[in-house]
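Asks: Sequence first, then the predicted structure:
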Amino acid sequence: MTPGALEGVRVADFSRVLAAPYATMLMADLGAEVIKVERPDGGDETRAWGPPWSDEGESTYFLSVNRNKTSRVLDLRSPHDREVALELVAGCDVVMENFRSGTMERLGLGYEELSERHPGLVYCSVTGFGSGAGADLPGYDLVAQAVGGLMSVTGSADSGPMKSGVALVDIVTGLHATIGVLAALRHRDRTGEGQRVEVNLLSSVLSAMSNQASTHAVTGAVPQAMGNLHPSIAPYEVLATADRPVAIAAANDKLFGLLAQAVGRPELADDPRFGSNADRVAHRAVLAAELEDALAGHGADHWFDVLSAQGVPCGPINDLGQAFDLARRLDLDPVREVPSAAGGSVATIANPISLSRTPAAYRTAPPPFVPRSGS
């Protein structure tokens, strides 16, 4: 097997649930050795987050973010186990933790203490609301979506605020943690100096809201929920067809002209109401009605083929099964099998990063929880 890009990097992973474990799984996929430290009373709480369960009785939630890791059970309240944890850290390049701020310090495993012993250590802390005034606030994705403004722009005026269908803030925060750790390792490779990396859910969601957050920062305006509409582009929305809806993203004048031709309404591109993107945004309701009238003659799959052939970005509203089918048709190989401890295999979702020389590897399924004798 080709060595991974992070071969030789060793991670002591004190994290649980989603954001930080997602980060350490990505690193493990790329060759890092990740040792997951779990508490004696059941381990990572996502092990109990079910249904659904795998055929071997594992939580599919836990399985989603813990492949390619090994597990050690340590009671960090025990002086003996804290010494074991210190020994573990001594052999590692990276520490990842997502306890509430101050917890690792109380356990004698905080950054200041560990970096004194190991100046090259990269120490990543993932919190809900930072280590300042928000240090005492517990952080969960749902809460971050709520207080971070994401729910306020998701949904519609009729539905009211809605959370995203997945723990999106956790995933984005995990990506930020990964980037931070890799940047810190690069710095350490040049200088020998480790450093602390801090990411939090609130800062991550504000950054991830991108153009919406920029609108507020620049103008002071407060964006509102617009359903499937875009505040700055039209047509960039979901439109009805003869069967199921299709998403169309004609984000510039050229694409709009191609769209008008493809749906058999070339005159729309010459209509002064739709002459520029700003015009189309101003008349989006009229434009949507015109387009839906043209799309009504065929179903979403037909329009997907026709519009895609013309270079117009579009796609039907798939369920997850249809999404997997599409990925397979496009040779993206979205599901891999990894060997499990029970001797079989378990399905896992492919790492989305493609590297030509050091690709992601799928070595082992997430580790089973093995209670210590007497635990």
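Replies: That came in fine, so what should we check first?

Asks: C-alpha only now, for contacts and for neighbours.
Replies: Fine.

Asks: Could I get the full set of helices for the stretch 51-200 of the chain?
Replies: Ranges of helices within the stretch 51-200 of the chain are 60-63, 79-90, 103-106, 111-117, 141-147, 168-191, based on DSSP state H, counting those that start in this stretch.

Asks: Export those helices to TSV and append columns for distance to residue 308.
Replies: Formatted as TSV, these follow (distance: least, C-alpha to C-alpha, whole Å):
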stretch	distance to residue 308
helix 60-63	35
helix 79-90	52
helix 103-106	52
helix 111-117	52
helix 141-147	34
helix 168-191	28
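
Asks: Could you dump the ones you listed into a markdown table with mean neighbour count added?
Replies: Output for the helices of the stretch 51-200 of the chain, formatted as a markdown table (neighbours: other C-alpha atoms under 10 Å):
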| stretch | mean neighbour count |
| --- | --- |
| helix 60-63 | 21 |
| helix 79-90 | 15 |
| helix 103-106 | 13 |
| helix 111-117 | 15 |
| helix 141-147 | 19 |
| helix 168-191 | 20 |
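
Asks: If you count neighbours, what's buried in stretch 282-297?
Replies: Residues of stretch 282-297 classed as buried: 282, 284, 287, 288, 291, 292, 294, 295 (neighbour count, 16 or more other C-alpha atoms under 10 Å).

Asks: before we move on, back to that, out of the helices of the stretch 51-200 of the chain, the one nearest residue 161 is which?
Replies: helix 141-147 (8.5 Å; C-alpha to C-alpha).

Asks: ok, back up a step: looking at the helices of the stretch 51-200 of the chain, which is nearest to residue 344?
Replies: Taking C-alpha to C-alpha, helix 60-63 is the member of those nearest to residue 344, at 14.4 Å.

Asks: what helices or strands is the host helix or strand of residue 202 leaning on?
Replies: Residue 202 is part of helix 201-208 when elements are defined by DSSP states H and E. Applying 3 or more C-alpha pairs under 8 Å, 6 or more residues apart in numbering; DSSP states H and E, one finds that helix 201-208 contacts helix 141-147, helix 168-191.

Asks: what angle sits between the last one and helix 201-208?
Replies: Using axes from the mean of the first three to the mean of the last three C-alpha atoms, to 10 degrees, one finds that helix 168-191 and helix 201-208 are set 90 degrees apart in direction.

Asks: For helix 168-191, enumerate the helices and strands it packs against.
Replies: Applying 3+ C-alpha pairs under 8 Å, 6+ apart, we find helix 168-191 packed against helix 19-29, strand 122-127, helix 141-147, strand 195-200, helix 201-208.

Asks: One more to weigh against that first structure:
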Amino acid sequence: MPHIPASAALSHLRVIDLTQVRAGPTCCRQLADWGADVVQVQMPEHMRGDDTLGGQEGSDYQYTHRNKRSITLNLKEAEGIALLKQLIAQADVVVENFRPDVKFRLGIDYDSLKGDNPGLIYASISGFGQTGPLAQRPGFDQIAQGMGGLMSVTGLPGEGPMRVGIPIADLCAGIFAAQGILVAVIERQKSGQGQWLHTSLLESMVYMMDFQTSRWLIDGEVATQAGNFHPTSIPTGVYKARDGYMNIAVFGSKIWERFCDILGAPQWVTDERYKDKPSRSVNRDALNAEINERLAAQDCAYWIQRLNEGGVACGLINSMDAVFEEPQVQHLKMVKDVVSPHQGPQRLVGQPVQLERTPSTIARTTPRRGEHSEEILGELGVSAADLARLKSTGVY
């Protein structure tokens, strides 16, 4: 079966996916979800390492590799490398997340490939960058979270560093790489030339620190842990109503006045302890205690309705099952119901960006390893006899 695009938006692009684990596959999933023909190149079953997300039948893997086709090639064999180069010669994009030296050793680095494909866009994702003193170190999401500063500002004060609950360095590196690829595709329309682009878990994590970086680089202030409360906008954080917890965000003096009125404490507006942002910062613990005391009189639903009606941002803190019971999440149709030929019905989260004319869908569920090997090799012109020989010799 030929390529079935998940969207018309990128259906003209072919991407060779040489990645494994999460950052690289996330990048390629983004492209596949918008219609690119993503060909996932994996080692044959008898040679595979621990390169999967909880196993190929697991929910994590099923979510990450939808909308792709899969081919196996033994890149330790000369014929396997030769077939890969044939694929790349006809492709628009290559994405890899080998250790920085591996692609050069295999002869599949950008400079080695661009002669046969001058328009090739080659994306590399690594732990720490392609060059520099740490370039050859193995990369892992939590290591980047720590080195990039995120863990130093996450968690409760005095309780030590805390990782966030998702692999955010992996995910951001993958999404930034996909964005870089699209920028390069647009630039290629002017120049006719491809290029090498690269990002890393560490770079993505430093970039994602956002205002915390400017607090240091411009203001000279080293951020510390603020727990569930915003470090500079007060009061903003987690508060407890009668029946549970909720988030409240109070930004700006006008919103602060409305918040005080809704909580029945208009005197806070002129209280010397709370009247302005610096005062509230100094007295945040006392203010938070007073807020919780007033919130305890009613349930979360009552306060959420009252506060939102008054223009004060607030919301429940949902467990994952409750997320998908949210009426707004259901209205946005983020969950896609699909049927895997291997596993039956599945529910997967779709793209968070809606393009009205060229929407993203899930056109294919996640393939088994090498499911499309013969199909893709046939598109290269490999004969049935050669397919049999290549299979018998372990090339794919």
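Replies: Looks like it came in fine. Note that the coordinates shown come from a computational prediction; the quantities given were computed from them, not determined experimentally.

Asks: Would you pull the TM-score for this pair?
Replies: Overlay of the two chains. TM-score (TM-score structural alignment, normalised by the length of the first structure): 0.93; 369 aligned residues with a C-alpha RMSD of 2.0 Å.

Asks: out of the helices and strands packed on helix 168-191 of the first structure, which comes closest to residue 11 of the first structure?
Replies: Each of those was scored for nearness to residue 11 of the first structure using C-alpha to C-alpha, and the closest is helix 19-29 (7.8 Å).

Asks: The closest one aligns to what range in the second structure?
Replies: Helix 19-29 of the first structure lines up with residues 23-33 of the second structure when matched by TM-score structural alignment.

Asks: what sits up against that stretch?
Replies: With contacts defined as C-alpha atoms under 8 Å, 6 or more residues apart in numbering, stretch 23-33 of the second structure is touched by 5-7, 10, 15, 17, 19, 38, 64-68, 95-97, 125, 169-178, 351, 360-362.

Asks: Give me the mean deviation of it from the first structure.
Replies: For stretch 23-33 of the second structure, the mean distance to aligned residues of the first structure following superposition is 1.0 Å (mean C-alpha distance after the TM-score superposition for the first structure).

Asks: What residues sit buried inside that stretch?
Replies: Residues 23, 24, 25, 26, 27, 28, 29, 30, 31, 32, 33 are the ones in stretch 23-33 of the second structure that count as buried (16+ other C-alpha under 10 Å).

Asks: From the contact counts, what lies against the host helix or strand of residue 246 of the second structure?
Replies: Per DSSP H and E: residue 246 of the second structure is located in strand 244-249. Strand 244-249 of the second structure sits against strand 236-241, helix 300-309, strand 313-316, with contacts defined as 3+ C-alpha pairs under 8 Å, 6+ apart.

Asks: Of those, which stretch is the most buried?
Replies: strand 236-241 (a mean of 20; mean count of other C-alpha atoms under 10 Å).

Asks: now it against strand 244-249, angle please.
Replies: Using the same axes, to 10 degrees: strand 236-241 of the second structure against strand 244-249 is 150 degrees.

Asks: distance of residue 59 of the second structure from residue 353 of the second structure?
Replies: Applying C-alpha to C-alpha, to the nearest Å, the value for residue 59 of the second structure to residue 353 of the second structure is 22 Å.

Asks: Let me fix that, I meant to ask about residue 252 of the second structure.
Replies: 29 Å.

Asks: Counting neighbours, go ahead and name the busier of the two.
Replies: Taking other C-alpha atoms under 10 Å, residue 252 of the second structure and residue 353 do not tie; residue 252 has more neighbours (12 against 9).

Asks: counterpart of that one in the first structure?
Replies: Aligned partner of residue 252 of the second structure by TM-score structural alignment: residue 252.

Asks: Let me see the contact set for residue 153 of the first structure.
Replies: Counting by C-alpha under 8 Å, 6+ apart, residue 153 of the first structure touches 161, 223, 224, 225, 226.

Asks: err, residue 196 of the first structure, not the other one
Replies: So residue 196 of the first structure contacts 111, 122, 123, 124, 125 (C-alpha under 8 Å, 6+ apart).

Asks: Give me the contacts around stretch 330-343 of the first structure.
Replies: With C-alpha under 8 Å, 6+ apart as the test, stretch 330-343 of the first structure has contacts from 56, 324, 327-328, 345-350, 362-368.

Asks: Mind doing that once more with 7 Å?
Replies: Residues outside stretch 330-343 of the first structure that contact it (C-alpha atoms under 7 Å, 6 or more residues apart in numbering) are 324, 327-328, 345-350, 362-365.

Asks: any idea how far that stretch is from the chain center?
Replies: Once both centres are worked out by C-alpha atoms, centre = their mean, to the nearest Å, stretch 330-343 of the first structure turns out to sit 19 Å from its chain's centre.

Asks: can you give me the end-to-end distance of that stretch?
Replies: Stretch 330-343 of the first structure: ends 31 Å apart by C-alpha to C-alpha.

Asks: In that stretch, which residues are buried?
Replies: By 16+ other C-alpha under 10 Å, the buried positions in stretch 330-343 of the first structure come out as 334, 337, 338, 340.

Asks: now, which of those residues lie within strands?
Replies: Cross-referencing those against strands under DSSP state E gives 337, 338.

Asks: Check the buried residues of stretch 330-343 of the first structure and tell me the two furthest apart.
Replies: Longest span within those, C-alpha to C-alpha: 334 and 340, 18.8 Å.

Asks: Look up how far residue 313 of the first structure lies from residue 236 of the first structure.
Replies: In terms of C-alpha to C-alpha, residue 236 of the first structure sits 10 Å off from residue 313 of the first structure.

Asks: sorry, that was for residue 186 of the first structure
Replies: In terms of C-alpha to C-alpha, residue 186 of the first structure sits 37 Å off from residue 313 of the first structure.

Asks: How is residue 35 of the second structure assigned, secondary-structure-wise?
Replies: Assigned by DSSP: H, G, I helix; E, B strand; the rest coil, the conformation of residue 35 of the second structure is coil.
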